Structure formats: structure tokens, C-alpha cells
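Engineer: structure for this input, please:
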Amino acid sequence: MSVTEKDVRYMADLARLQLSGEEVKSFAQDINKILDYMDRLDELDTSDVEPLEHVIDLDSRLRKDKAEAPLSHDDALKNAPDSDSDYFRVPKVIE
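Structural biologist: Next up is the predicted model:
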């Protein structure tokens, strides 16, 4: 699989990024290098390798969950940068 400059422009458009021609070329090369490396990894025989989550054995160091009273509707709206009546106002993200 190969990524073209057209693909990079499409992805940049989806992410709402403006890239120069040089950046498009650079990203296309970088992405293709990553994909080539992933193809090489895909060729490795891992049938005798035991699956693991971490290279080293780690104990869970998460704290215990503690239930607390949630924010009231009014307090949540007070934290909002912009609100209208009982609603949060957010910038338009869909054209």
C-alpha cells in the first residue's frame, strides 16, 4: 500500500489542516516509510511468541474510584465559556 500526495491532501482536508507543497511531499514520504516498516513487521513469525501487554511486569497503580456528587446543571453552565439559557454554546464544526 502506498500513500500519494493526493491522499495526504485529502487527509489534511479532513483534519482541516493547511499544508504547503513541501509539507505534503514530506508527509507522503514519512507515511510511506511507516507503512513499509509495518509491512516488514507483518512478515515476522510470531507463532511461538507468548502474547503480552507490557514488556515488563507492572502492577496496577490506579487509585480506587470514589463516588462524588456531580456538578449541578447551573454549576456546569457557569464553567462553560459560552451558554444560552440552559444550553452550552459551541463553535460550529460541521459545514
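
Engineer: CA only for contacts and neighbour counts going forward, please
Structural biologist: OK.

Engineer: would you state the helices of the protein in chain order?
Structural biologist: 5-14, 21-42, 73-79 (DSSP state H).

Engineer: what's the longest one packed up against?
Structural biologist: Counting contacts by 3 or more CA pairs under 8 Å, 6 or more residues apart in numbering; DSSP states H and E, helix 21-42 packs against helix 5-14.

Engineer: which residues touch the helix it packs on?
Structural biologist: Gln18, Leu19, Val24, Lys25, Phe27, Ala28 (CA atoms under 8 Å, 6 or more residues apart in numbering).

Engineer: and the angle for it with helix 21-42?
Structural biologist: In terms of direction (axes from the mean of the first three to the mean of the last three CA atoms, to 10 degrees), helix 5-14 departs from helix 21-42 by 100 degrees.

Engineer: before we compare anything, build this one as well:
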Amino acid sequence: MEVNDALIRQLATLSRLEIGQEEGEEIRLDLQRMITFVEKLNELDTTDVKPLLHMTRDVNVFREDAVIPEISREEGLRNAPVHTDEYFSVPKVIKK
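Structural biologist: Next up, the predicted model:
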């Protein structure tokens, strides 16, 4: 597959990006390298290779869930510019 200026403009339009001429050339070269790499992978014989579900053989590796208090509520609220006795006070961000 060849990456040309029309494809770069189409991708820019779809992604709502403004791409200049120099950036377009750099993106074209990067995309061409990626596509060449994927096409090279298609040359491999994978008929006897099972698909991977995980990258390692480790299954369900979990750590022990332990509650370790780091700082008290008072220490956490001490640095807040505006707070009550129990909570941070933040400006309203949802408008009706």
C-alpha cells in the first residue's frame, strides 16, 4: 500500500487535524514505514502458531490487597485551598 498526499489529507480530515506540508511529509514517511513493517509480518508462516491471549505464561498474578493508610484526612485537607471538615470544596463544573 502506498501512502500519498491524498491519504494524508483524508486522515487529517477524519481526525480533525491541521497538517502542514512539512508535517505531512513526515507523517507520510512514518506511515509508509509502519505499513512496510506490517506487510513484512504477513510473509511469516503462522499456520501452526496458536494465537496468544496473554504475553506471558503467568495467570492471575495478584498482589495481596492490604489497606495501608498513608496520610490522615486532616493532613490531606491541610493543603487544600478550600475545604470543609471532611471534604475538598471544588467549583461547580456542570452547568444546567
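
Engineer: work out the TM-score between the chains.
Structural biologist: Comparison of the two superposed chains (TM-score structural alignment, normalised by the length of structure 1) gives a TM-score of 0.60, and 70 aligned residues with a CA RMSD of 2.5 Å.

Engineer: a markdown table for the helices of structure 1, including mean neighbour count?
Structural biologist: As requested, those are arranged in a markdown table below (neighbours: other CA atoms under 10 Å):
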| stretch | mean neighbour count |
| --- | --- |
| helix 5-14 | 14 |
| helix 21-42 | 14 |
| helix 73-79 | 11 |
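
Engineer: and those: which comes nearest Ile56 of structure 1?
Structural biologist: helix 21-42 (21.1 Å; CA to CA).

Engineer: and the closest one, how far out from the chain middle?
Structural biologist: 18 Å (CA atoms, centre = their mean, to the nearest Å).

Engineer: superposed on structure 2, what's the mean shift for that helix?
Structural biologist: Following the fit onto structure 2, the mean deviation recorded for helix 21-42 of structure 1 is 0.6 Å by mean CA distance after the TM-score superposition for structure 1.

Engineer: the nearest residue to Gln32 of structure 2 once chain neighbours are set aside: neighbour count?
Structural biologist: Once flanking residues are discounted, Gln32 of structure 2 sits nearest to Val3: 5.9 Å by CA to CA, 6 or more residues apart in numbering. By the criterion of other CA atoms under 10 Å, Val3 of structure 2 has 15 neighbours.

Engineer: please determine how far the equivalent of Val3 of structure 2 over in structure 1 is located from Ala80 of structure 1.
Structural biologist: Applying TM-score structural alignment, one finds that Val3 of structure 2 aligns to Val3 in structure 1. From Val3 of structure 1 across to Ala80 of structure 1, the span is 41 Å (CA to CA, to the nearest Å).

Engineer: again, but for Ser20 of structure 1
Structural biologist: On the measure of CA to CA, Ser20 of structure 1 and Ala80 of structure 1 end up 36 Å apart.
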